[in-house]
Every structure is written in C-alpha cells, then in structure tokens.
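Asks: coordinates only, sequence not included:
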C-alpha cells in the first residue's frame, strides 16, 4: 500500500503531554492490535519526517486513533502534532510491528511504551477475554499515568502502577527491578509483553530471562 493521506477528525487532550488523534480510516485499511505505522504531518518542511506510532483504536472501528506523547521542548514531529487541529492532513503507510497477542500473560510498559498494549487490552475487553492478563505500568509521576481510569476498569487489581520520581501512598515507588518482579509475579512461565524506551526494554527483558522466563515467550518490538 502506498502512503495515504488522512484527515484529522478530532484532537483530545489525554494527559498533560499526551494527545489522542482521531483520523479518517482509509477504505480497506487493515491492522492488528499492537501494530504501528509510519506517520508524517503534511506541513511545509515536515512531509518527509516520518515517525512510528501505534494504533490505539480497534481494527473494527470506523476511524483510526493514535495516542501520542508530544514533546514540546524541541521542534520535532510530536511538537508539530501538538499544534495540529481538526482538518489538518497526515500521511500514513502500511501497518507493521511484532507486538501481537500471544496469550494470557503480563504486560510491562514504561511511559508512552504502553501504547501498543492499549488496542490489545481494549480488544480483549470487548471480547470479554481479558482473563488474568496484568499490566505493570511505570511512570515518572501520577499525572503521567495514561488512561488510568480505563485500565482500572478493564483490569481491576491486575493494573499495577509503579512511580519513579514521586512518592504516593496509592502506588509502588521506585523502578521495575528484579526484586519488584519477584515480589509481583508468581509465574515466569507465561508470555511477557514489554515496551518502553530502549534501555527500559533491554533491562526488563534481561531481568525476566534471569528469573526464568523463556526467551520465546517474550514479546517486544524487534
């Protein structure tokens, strides 16, 4: 499929620095929960600046949705997206990605790395197949927690938060390290879905392997 122009239908503020973009859905466009595409904003000088973003809408929806953390401290693609409004035009390509659902397990996300898991968990919830899936979600502060109410609704007590730069009685404080994983995971013989900054992902994958997780059960963007 060649690059396709899609119009922004709506922009919503999700957190202080995350926006949700609702876009037109091209006829026949197909993707699976967890996949992404290359996206660019069609403004002078930005047309060829493509970046990967994950679909957070369900494949059966009549529109596309991306939930994007916008960095406004420098003039990059997400800063331009932060200025985007309904009617602006973006360009997307084919769907791609290796993060797909492989069965009930534990999702481990760092910050905006949770985005590939949004459509997966929404899809499971819609099918009443959420089961005992868990989400362990690391953020710097409380205000950084993306879709907190929705995840609480979908997962209940299987939504586990850890905050790295702020103390709160509600959630764990610190980082996801070996001790934390040992204390919060009883079974390492199950699928693990990991996404976040490169260093975060590498650390989590290495720690899971050291705790007995099978390398073939680790799902991440390769």
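Replies: Received, thanks. What you see is a predicted model; the values in this text were computed from it and never measured.
Asks: can we go C-alpha only for contacts and neighbour counts from here?
Replies: Noted.
Asks: packing partners of the helix or strand containing residue 117?
Replies: In this assignment (DSSP states H and E), residue 117 forms part of helix 115-126. Helices and strands touching helix 115-126, by 3 or more CA pairs under 8 Å, 6 or more residues apart in numbering; DSSP states H and E, are helix 148-155.
Asks: before we move on, the earlier item: the helix holding residue 117: which residues count as buried?
Replies: Counting neighbours by 16 or more other CA atoms under 10 Å, one finds that the buried residues in helix 115-126 are 115, 116, 117, 118, 119, 120, 121, 122, 123, 124.
Asks: then stretch 33-53?
Replies: Neighbour counts using 16+ other CA under 10 Å place 33-42, 50, 52-53 of stretch 33-53 among the buried residues.
Asks: what about versus this one:
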C-alpha cells in the first residue's frame, strides 16, 4: 500500500430518501486497481473542508455489481451538528470530486446464506443490511430473511417501497416496519424488545442475527438475543463509533522512538506513550495520515510496518491476516523500538 490509499471519485447523482436522508452516488475515476466491495462493507471519504481534510466512514448502500464500473452509493442522515453529514446534504453537488478509500469491513453476509437470517436495523443503520438484501434479491435465490426496521416515526422509515416489493416477491425477504412515537397503516407502533420479537419472529433466537444501528440499540438487541438463548457466535453487529471504554495501552517501553516514513524519508520523534498517528501529525513536516475513528475501529489509518516493533491494541479495524502481512493501525500503535512505516 504505497502512497495514498485513497482515489478520486466524482459525485454523479443525489437522491432524497426521506425528509432528512439522502443517497449520494459516486464514480471512481481510476479503475486501474479496481473498486470492488462486498455487501455490508464501508468506505472512508476524505473531504477538503476549509484548510483541513476530514475523514468519515460510510457504508456502501447499493448491492455489489448493481451500478456501473467504479460506481457506488452511500446513504447519509443529515445531522446539523455533524460537520461532514451537514456538508454532504447542504453543499455537495453533482460534479464535485472527493477522495475515497477502498471498501473494507467484516460485517458481511455469512457464507451459508441459506440459513435463516434476522436483520435488525435502527434508523440509518439500515444501510449495510439494505446492501445485503439488495444483493440477495438480485441473485434471485430464496433467502429466509426476517427484516425488522425501527425508527422514531413512519416518516423516518427508509426504503419502505423497495422492501415491500421484495416482500411481495418469492425471494423470502419479509420486511416489518416499527415506529416508537406513532404508527401508520404500513408501520406498526413498537420498540425493540423480546415481546415484540417473539410476536413478530417466533424463532428469532435460533436465527443468525445481523444488527446495525446506534450503539445502545445494538447493545439492547445483543442482550435480548443472548439472554433469551441465542448463541453469541450468531450475533453480528456493525458500528463506526468510538467504543465507550477503549482498552488502555500497557506500554512496555518508556523511551523515545524514531518513526521513519519510507516514502518521504522523514524521521518523526515519538514520545513515550504516543501513537504513531499522533507523533506524525505533531511533527513539523506537515505529513497527515488519513484517519477517522482514532480508536482502532475503522481501519482508515492502516499502514504497512517495514521494521520495528509496536504495541497495537485495536478494536477490530484490522484482521489477523493483515497483521501477519505487517500492517498496523497507526492510531493505536505505540512504538516499542525505532520503526519504519511505508508512507
């Protein structure tokens, strides 16, 4: 992974999904190395906002192979207090170019897609599950999926018509819509709880669960699933948020280390206990490593370590195979010796 892991993409379409949610369509310009993704994976966007580049992770909401070469979609809720989502909704126009990383993430469909599945979506957390549903529906194979979407009001339900059409086909996807504050003819009143799950999907504890939504929503669903006899190994969730209590580093070395950037030849001084990301960003060389979560979750700051030893305590943003290949997450890697990284 020499140089920037990002490529240029151009916005070529914007579609409104609800009163505060839009889908943005992008096309990658250079397909020399391809631009593939699996249903459920996410990309990191790099946006030039003022004098700073801001990075945020968004799930690809379309199905693999459903768009043209190098094309993908993200579906974003407008949060006025959110710098990036506000810019996307209020300022992004067709023709504007951004930077995008390759797709990554292990919140994907299980290999045995013939097994009964339970999709649980909270709000805009529906996006990875929608990508999966679209992918399975496009394949034309029967999939036993109970798809429950929870929102505040019926107006907040996303992709209702499309999911209803899927449910009317013989594909096996059965949608259910719930709103916590009101109801309508097409949307029942209800909050996520074991009683609702028992009524809606009687065999819910025997299914493989894929859940995405706010952290508290996913925590409640996991607790309900496990406490009612569901196997923890069959519960899968996705989140880009910083963990509430990230594990503390236990640093084995308290000496100053040098981090060399192999591409530029710059040497960066890393004080004891500092991460490689913090040290590089604090250096006078002006080098910035793309990053988003700063907690070892998203994988945006992934780099290859060529030499040296680090103490890396991540939260799922890197695979064992990548670690074996020499990759590290610079946001949660503290040098234990002098280190050379490929950047």
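Replies: Perfect, thanks for sending it. Predicted, not measured: the structure shown is a model, and the values here were computed from it.
Asks: superposed, what's their TM-score?
Replies: After superposition, the two chains reach a TM-score (TM-score structural alignment, normalised by the length of structure 1) of 0.93; 220 aligned residues with a CA RMSD of 1.7 Å.
Asks: for residue 73 of structure 2, see how far away whichever residue in structure 2 pairs up with residue 31 of structure 1 is.
Replies: Using TM-score structural alignment, the partner of residue 31 of structure 1 in structure 2 is residue 37. Distance of residue 37 of structure 2 to residue 73 of structure 2, computed by CA to CA, to the nearest Å: 11 Å.
Asks: give the contact list for residue 89 of structure 1.
Replies: By CA atoms under 8 Å, 6 or more residues apart in numbering, residue 89 of structure 1 lies in contact with 5, 6, 7, 8, 41, 42.
Asks: which position in structure 2 pairs with it?
Replies: Under TM-score structural alignment, residue 89 of structure 1 pairs with residue 97 in structure 2.
Asks: now do residue 163 of structure 1
Replies: Looks like residue 163 of structure 1 aligns to residue 179 there (TM-score structural alignment).
Asks: could you pull out the helices for the stretch 101-250 of structure 2?
Replies: 126-139, 160-168, 194-200, 215-227 (DSSP state H, counting those that start in this stretch).
Asks: if we can go back for a sec, and the buried residues of helix 115-126 of structure 1, which is closest to residue 57 of structure 1?
Replies: Nearest to residue 57 of structure 1 among the buried residues of helix 115-126 of structure 1: residue 119, at 5.9 Å, using CA to CA.
Asks: structure 2: which residue goes with that closest one?
Replies: With TM-score structural alignment as the criterion, residue 119 of structure 1 pairs with residue 131.
Asks: and residue 202 of structure 1, what's its match in structure 2?
Replies: In structure 2, residue 202 of structure 1 lands on residue 219 (TM-score structural alignment).
Asks: quick check: the gap between its match and residue 37 of structure 2.
Replies: Residue 219 of structure 2 is 27 Å from residue 37 of structure 2, by CA to CA.
Asks: and these two? Which one has more around it.
Replies: residue 37 (19 against 14; other CA atoms under 10 Å).
Asks: quick one: which helix or strand includes the more buried one?
Replies: Going by DSSP H and E, residue 37 of structure 2 is not in any helix or strand.
Asks: who's in contact with it?
Replies: Residue 37 of structure 2 neighbours (CA under 8 Å, 6+ apart): 64, 102, 103, 104.
Asks: is it correct that the third one is in contact with residue 40?
Replies: Spelled out, that is residue 103 of structure 2. No. Contact criterion CA atoms under 8 Å: residue 103 of structure 2 and residue 40 do not qualify, at 9.6 Å.
Asks: overlap in contacts of those two?
Replies: Between them, residue 103 of structure 2 and residue 40 share no contacting residue, judged by CA under 8 Å, 6+ apart.
Asks: what does residue 15 of structure 1 correspond to in structure 2?
Replies: Looks like residue 15 of structure 1 aligns to residue 18 there (TM-score structural alignment).
Asks: what sits against its match?
Replies: Residues near residue 18 of structure 2 by CA under 8 Å, 6+ apart: 155, 156, 157, 158.
Asks: recalculate using a threshold of 10 Å.
Replies: Neighbouring residues of residue 18 of structure 2 by CA atoms under 10 Å, 6 or more residues apart in numbering: 77, 155, 156, 157, 158, 159.
Asks: residue in structure 1 matching the last one?
Replies: Structural alignment (TM-score structural alignment) places residue 159 of structure 2 against residue 147 in structure 1.
Asks: okay but residue 277 of structure 2 is in contact with residue 269, surely?
Replies: No. Assessed by CA atoms under 10 Å, residue 277 of structure 2 is found out of contact with residue 269, at 11.5 Å.
Asks: quick one, which of those two is more surrounded?
Replies: Per other CA under 10 Å, whichever of residue 277 of structure 2 and residue 269 has more neighbours is residue 277, with 21 against 17.
Asks: so what's the gap between the helix or strand that one falls within and the chain middle?
Replies: For residue 277 of structure 2, the host element (DSSP H and E) is helix 276-282. Taking CA atoms, centre = their mean, to the nearest Å, one finds helix 276-282 of structure 2 lying 24 Å from the centre of the chain it belongs to.
Asks: which strands or helices does that helix pack on?
Replies: If contacts are counted by 3 or more CA pairs under 10 Å, 6 or more residues apart in numbering; DSSP states H and E, helix 276-282 of structure 2 sits against strand 257-261, strand 267-270, strand 327-329, strand 333-335.
Asks: good, we can wrap up now.
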